[in-house]
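# Here is my input, please return the structure:
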Amino acid sequence: MDDQTRRPTAAERARTLAYGVADGVLAAPGVPYAPVTAHITDEHGVPLLLMPAASPIAAALAGAGDDLTATLRLSDVAPVALPDRVRGRAWLHGWVSRLPEDEIRGAALTLSRLHPRPELLDLAAGDGDWTILAMDVAQIEVEDAWGSATLEPEEYALALPDPFVAIEAGILSHLDSAHRGELRGLLAGLPCAARATSVRPLGLDRHGLWLRCELPDGEAGAAAGEPLDLRVAFAEPVRDLAGLRCVYRRLFGAAVPRP
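Predicted structure coming up:
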């Protein structure tokens, strides 16, 4: 199988980062950076951003008219407690605007599916302390382990986020707490596996699993304080949790568990 078919495309990576799990900060010219309280994208990748109504970005938008030039900065942080946990970044450039009043309730319900926060209940009931902004995306940049890319909005909108983005944190936490020996066994035969002080899960997508190998001081990469990240590619893309369980059974069955 060609290597390009065993990895997510740049557009899929951007859609996954924008989905709503990654940490978000909204930046606009002349306005202090505003951490995004919660965010999610709709089926077309349009970001919906929960923000305090009294935030500087909301005030600037009120004075700007219909919309405001802004950038949504996203940081993908590994759910497992590791050094250097940032796995990737994305920048969505475009314009933010307030949602019309008749769309607020539906947007609050959409956000609540991923972020069941009390602020959304208040907002849906007409509370004035919070607002939801929508972003019209004009250009996208993504940078991660596969490199960097700049995307047009059309290819971004047509892509889909990874099917495991919303449950990746739970899966990786389980692998880290219960299957470290099996994870080390996946690297059997590689010199780094025998030397590594630990092998821990770093990332998961439908094409494969990223593992973080911590090496002793003086080893390649470790001298500079840099761990070694390795990729375990699946034989074919996985579509759902049942398929993922089958892949894990095959991988772990063939691996030699190591302490």
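# can we go C-alpha only for contacts and neighbour counts from here?
Will do.
# What strand or helix carries residue 87?
strand 86-98 (DSSP states H and E).
# Can you give the contact residues for the helix or strand just after that strand?
Using DSSP H and E, the helix or strand that follows strand 86-98 in sequence is helix 101-114. Helix 101-114 is contacted from outside by 20, 38-40, 42, 48, 120-121, 123-125, 132, 166, using C-alpha atoms under 8 Å, 6 or more residues apart in numbering.
# this one as well, want them side by side:
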Amino acid sequence: MPETAAPSREYDHDVPGGGPSVPPPLTDVEDAARRSPAEEARTIMSATTIGTLATLSEDGSPWASVVAFGLLVDGSPVLALSRLAEHGRNAAAEQRASIAVSGPVIGDPLDSARVTLAGRLVKPATATEVAAARAAYVAAVPAAPAFIDFTDFTTWVLKVERVRWVGGYGRMGSTTAEEYALAAPDPVAANVPRAVEHLNDDHADALLDMARNLGGHPDATHAHCTSADRYGLDLVVKTPRGTTISRLGFAQPITEPHGLRSATVELARRARA
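Now for the predicted structure:
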């Protein structure tokens, strides 16, 4: 008999036996807001000043290099590139470019957040634009005053056309340049690692109450906070039925950097009411 061709496959994520079961909530759970992809992207870009710039070499081949950047008020990256460097010569000849930036790495690097912005490099045209770009770069790169005015350096602004955010395994999204420009960075992002550590170390009982009474898992035996943002907390919850994740929303979005404590205290109060 002729051999039967194997069916074509576009992915290899099949899990024999269907994989482990994820226990669903046993009670009704309120929908909790999350940061939009645009907010995620702006938050990552605002948290660091180092990224990987991709430019096109003279022969059309891609060239990646680590660069420092500042941000304009609309989130556009500002770069100061020397023509002595290959990326500086590439930018002068071909303005298509992208920059990839990683958020803080906690545990598995591939399960950490990152964002890619793609667009075109442009030179600030007016005196106002030049001053704004220079100020943004100098504010982000302390050493900049020592070199930014050298004649071989050019100040560029990446005019964003495409945005792609990846939050880790199974969490990703794209957004428009307009949505990215209008989004605001999360005001609590810088305080999240310390806050999450404090919750897990000192308030495990409160997290368990949240999982049981707000997260829909009254049979929870353990709850561990994995992340937080201006809208709520993410928990990993263990139950006799298996392990799952739970999203808990704050009563109101946090608007200032030190608002996590009061928001989580209110969340614990609701869980125990």
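# Just give the TM-score of the two.
Laid over one another, the chains give 0.68 as their TM-score (TM-score structural alignment, normalised by the length of the first structure), with 234 aligned residues with a C-alpha RMSD of 4.0 Å.
# follow-up on the earlier one: can you list the buried residues in the strand holding residue 87 of the first structure?
Within strand 86-98 of the first structure, the residues that count as buried by 16 or more other C-alpha atoms under 10 Å are 88, 89, 90, 91, 92, 93, 94, 95, 96, 97, 98.
# Over to stretch 81-94 of the second structure?
81, 82, 83, 86, 87, 88, 89, 90, 91, 92.
# From those, pick the one nearest residue 196 of the second structure.
Using C-alpha to C-alpha, residue 81 comes nearest to residue 196 of the second structure of the buried residues of stretch 81-94 of the second structure, at 38.0 Å.
# re earlier: let's have the buried residues of stretch 81-94 of the second structure in a markdown table, adding secondary structure and distance to residue 241 of the second structure.
Putting the buried residues of stretch 81-94 of the second structure into a markdown table (DSSP: H, G, I helix; E, B strand; the rest coil; distance: C-alpha to C-alpha, whole Å) gives the following:
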| residue | secondary structure | distance to residue 241 of the second structure |
| --- | --- | --- |
| 81 | strand | 56 |
| 82 | strand | 59 |
| 83 | coil | 61 |
| 86 | helix | 56 |
| 87 | helix | 54 |
| 88 | helix | 57 |
| 89 | helix | 59 |
| 90 | helix | 56 |
| 91 | helix | 56 |
| 92 | helix | 59 |
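# With distance to residue 140 of the second structure as added columns, please give the residues you listed in TSV.
Output for the buried residues of stretch 81-94 of the second structure, formatted as TSV (distance: C-alpha to C-alpha, whole Å):
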residue	distance to residue 140 of the second structure
81	15
82	17
83	21
86	23
87	20
88	19
89	23
90	23
91	21
92	23
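# coming back round to it: now, the contacts of helix 101-114 of the first structure that are in helices?
By the criterion of DSSP state H, membership of the contacts of helix 101-114 of the first structure in helices covers 120, 121, 123, 124.
# And the residue nearest to the second one when sequence neighbours are not counted, how far from residue 117 of the first structure?
Right, residue 121 of the first structure. Closest residue to residue 121 of the first structure apart from its sequence neighbours, by C-alpha to C-alpha, 6 or more residues apart in numbering: residue 108 at 7.5 Å. Noted for residue 108 of the first structure: a distance of 10 Å to residue 117 of the first structure, by C-alpha to C-alpha, to the nearest Å.
# Have a look at those two and say which one is more surrounded.
residue 108 (25 against 14; other C-alpha atoms under 10 Å).
# if I look at that one, how far off is residue 233 of the first structure?
Remark: distance between residue 108 of the first structure and residue 233 of the first structure (C-alpha to C-alpha) = 37 Å.
# Next, the residue positioned nearest the centre of the first structure: secondary structure please.
Nearest to the mean C-alpha position of the first structure, by C-alpha atoms, centre = their mean, lies residue 17 at 3.6 Å. Classification of residue 17 of the first structure by DSSP: H, G, I helix; E, B strand; the rest coil places it in helix.
# Fine by me, we can end here.
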